[in-house]
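[1] Sequence below, structure please.
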Amino acid sequence: MPSKLEQLKAMTVVVADTGDMAAIEAFKPTDCTTNPTLILKAAEMPAYRPLVEEAVHWAQAQNLPAAQRVEAACDRLAVTFGSELTRRVPGRVSTEVDADLSFDTARSVAKARRIIADYESRGIGRDRVLIKIASTWEGIRAAEILQKDGIDCNLTLLFSLAQAVAAAEAGAFLISPFVGRILDWYKKATGQDYMAETDPGVVSVRSIYAYYKAHGHGTVVMGASFRNLGEIEALAGCDRLTIAPALLDQLAQDHGPLARVLSPDSRGATAPARIAVDEASFRWAMNENAMATEKLAEGIRLFAADLGKLKAMLAPMVEAA
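    The predicted structure is shown next:
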């Protein structure tokens, strides 16, 4: 019997959640996602030292103040990693807008446009890239602007139906609901363990998937942030799933049967009724959802902290000129 990874690929677009080229070559996903944490980890690996040095040397040549040269080096490195990844996957690579811009629509749009321009300068078209933006109200508005410009967006750090509906109504190409981080919050809050069928993260993604299919939204649902194989198996058939290398390896080693759980034709009878999300209702829904509010804020802080670590790593190199 084929591995569960091969079975999953037959029903879901499998995306590698890593910046490690070797892992991508080993598991042959269709797409690849990165974020500041993954770029930081990859940048610390000796194998990718040449990519770091290229970004540093490029930034040193820019006529910018020191702090802006460091920021430019980080941006250059993210796109350089993304460019290398496009050579290893046939589909899309996601590159993230700085987390500290999550509440600034205009600056998020400007940063996204610079990222796309850098990709295009290397001969990589917009159809190979997704711009990742946090699913704040301001981030969703930035995605709305970018989508109208033909720049496809991946709205990340998504923990609630309100975020998902707002993203779809903004025309976002893709959303990344964070399954494992939802589970983390509920385990801490309740002290309970959960099976796959009761896992709050799984339940959330199934609800979003059912809502989108029931109401004709074309936005892609890509489950993310998995803690175990059970979560992945419980979402088999979802539009896309982005999976870390360790779990991809477990799927590749397991040759048991994998049943399809989700499909557009069997969305179930429990799809939520259509809801409208304007700014006031969005902010109220988030206020009433402690999990979504806390995990969104925590995720932004963590990504911002890792971007800060990357800047701290690159700064002495950039300033050594």
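[2] alpha carbons only for contacts and neighbour counts from here, please
    Noted.
[3] so residue 194 sits in a strand?
    No - judged by DSSP: H, G, I helix; E, B strand; the rest coil, residue 194 forms no part of a strand; its state is coil.
[4] Let me know the distance separating it from residue 227.
    Going from residue 194 to residue 227 by C-alpha to C-alpha, to the nearest Å gives 12 Å.
[5] So for those two, which residue has more residues nearby?
    residue 227 (16 against 12; other C-alpha atoms under 10 Å).
[6] Wait, that one touches residue 180, no?
    Yes - contact criterion C-alpha atoms under 8 Å: residue 227 and residue 180 qualify, at 5.2 Å.
[7] Give me the residue at the spatial middle of the chain.
    Most central in the chain under C-alpha atoms, centre = their mean is residue 156, positioned 4.8 Å from the mean C-alpha point.
[8] pretty sure that residue is in a helix, no?
    No - per three-state DSSP, residue 156 lies outside any helix segment and is strand.
[9] Show the contacting residues for it.
    132-135, 175-178 (C-alpha atoms under 8 Å, 6 or more residues apart in numbering).
[10] I have a second one here; can you model it like the first so I can compare?
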Amino acid sequence: MTSKLDQLREMTTVVADTGDIEAVARLKPVDCTTNPSIVLKALGTDMFADDMKEAIGWGRKLGGDVDKATIAVADRLAISVGAALVKLVPGRVSTEVDADLSFDTEGSVKKAHGIIAAYKERGIEKDRILIKLASTWEGIRAAEILQKEGIDCNLTLLFAKAQAIAAADAKAFLISPFVGRILDWYKKSTGKDYTPDEDPGVVSVRDIYHYYKANGIKTVVMGASFRSAGEIEALAGCDRLTISPSLLDELAKDEGKLERKLSPDTSAKIEPMKIDEKTFRWMLNEDQMATEKLSEGIRTFAKDLETLRSQVRKELQQA
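    The predicted structure follows:
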């Protein structure tokens, strides 16, 4: 009997939710996804010590405004982590636009152009990268602009169907609905435990998946933020799943049978919706869970980004 991980790979593209180079090399995912938390953790390892030293030296040569140099060095380090991951996977690496630009369409587009240019300087073309943006109205509009330019985007921090429909309307390449964070909110709110099939995060992703397939939407659905292998198994067959190394290892050791739960062939007809800005904001406002988790996610990523910048600023200011 093959492992559940191998069985999952037969029906779903497996993505590694980590910046751990050794784990990626060992587990051999197709794609990798990063965020400020992952980048910060990766840069804390010995493996990236030389990259840190190089980036700080580069930053000191910039001179001028320390804050501008700090941002430039932090960006350079995020690209260093992404470039290391590109070497290990055959597919794409998601690289995140700064969380503090989540409500700035123009700023997000400009930052995305900078990310693509920085990778190109290292010989990495845009077809190996996904630009990761928060699923705010402004982030979705940035993705719409970038997609028209041929730059593929990953809309993250997605908790509600309104976000998914707006992302599809923008022709985003990929969305990352967060399973575990939805479950966290409902467990705290209700005090209940949920089976994988009852899990509100699983139910949300299934709903989005069926809506997309029923309406011929090409945007890729990539479930993210898992709390257990049971959640992953409940979404077997989803386009892509981004999974932490610990859960990938758990699935690799389990030789039980994995049943396919999602398939394009089983999606019944669902009436399509068009969502303008007013409707988007109202639907999101009416969804307390999605509103709170989106806000919390942006704050968390912004905090980790500031932690990285603080470390860089300290290094730059040292004699």
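[11] residues of the helix or strand containing residue 85 of structure 2 that come out buried?
    For residue 85 of structure 2, the host element (DSSP states H and E) is helix 66-86. Buried residues in helix 66-86 of structure 2, counting neighbours by 16 or more other C-alpha atoms under 10 Å, are found at 69-83, 85-86.
[12] element containing the aligned partner of residue 236 of structure 1 in structure 2?
    Taking TM-score structural alignment, the alignment pairs residue 236 of structure 1 with residue 236 from structure 2. For residue 236 of structure 2, there is no enclosing helix or strand under DSSP H and E.
[13] What is the helix or strand hosting residue 249 of structure 2 packed up against?
    Residue 249 of structure 2 is located in helix 245-253, with elements delineated by DSSP H and E. Contacting helix 245-253 of structure 2 under the criterion 3 or more C-alpha pairs under 8 Å, 6 or more residues apart in numbering; DSSP states H and E are the following elements: helix 4-9, helix 21-27, helix 229-234.
[14] Let's see that with 10 Å instead.
    Secondary-structure packing of helix 245-253 of structure 2 (3 or more C-alpha pairs under 10 Å, 6 or more residues apart in numbering; DSSP states H and E): helix 4-9, strand 13-16, helix 21-27, helix 229-234.
[15] right, and those - which one's nearest residue 312 of structure 2?
    Residue 312 of structure 2 lies closest to helix 21-27 among these, at 21.7 Å (C-alpha to C-alpha).
[16] And residue 92 of structure 2? What does it align with in structure 1?
    Residue 92 of structure 2 maps onto residue 92 in structure 1, by TM-score structural alignment.
[17] Look up how far residue 116 of structure 1 lies from its match.
    For residue 92 of structure 1 relative to residue 116 of structure 1 (C-alpha to C-alpha), the value is 13 Å.
[18] Same check on residue 150 of structure 1?
    In terms of C-alpha to C-alpha, residue 150 of structure 1 sits 11 Å off from residue 116 of structure 1.
[19] Repeat that for residue 290 of structure 1.
    35 Å.
[20] So for those two, which residue has more residues nearby?
    residue 116 (19 against 12).
[21] max-length helix in structure 1?
    When structure 1 is parsed with DSSP state H, its longest helix is helix 290-318.
[22] Would you mind pulling the contact partners of stretch 295-306 of structure 1?
    Residues outside stretch 295-306 of structure 1 that contact it (C-alpha atoms under 10 Å, 6 or more residues apart in numbering): 35-41, 96, 98-102, 134-136, 156-160, 178, 181-182, 184-185, 286, 290-292, 307-312.
[23] Where in structure 2 does it align, residue-wise?
    Using TM-score structural alignment, stretch 295-306 of structure 1 pairs with 293-304 in structure 2.
[24] Next, the buried residues of that stretch.
    Buried residues in stretch 293-304 of structure 2 (16+ other C-alpha under 10 Å): 293-294, 297-298, 301-304.
[25] any idea which of those residues is closest to residue 165 of structure 2?
    residue 294 (16.0 Å).
[26] quick one: what helix or strand has the nearest residue to residue 81 of structure 1 once chain neighbours are set aside in it?
    Sequence neighbours aside, residue 19 is the residue nearest to residue 81 of structure 1 in space, at 7.0 Å (criterion: C-alpha to C-alpha, 6 or more residues apart in numbering). Assessed by DSSP H and E, residue 19 of structure 1 sits outside every helix and strand.
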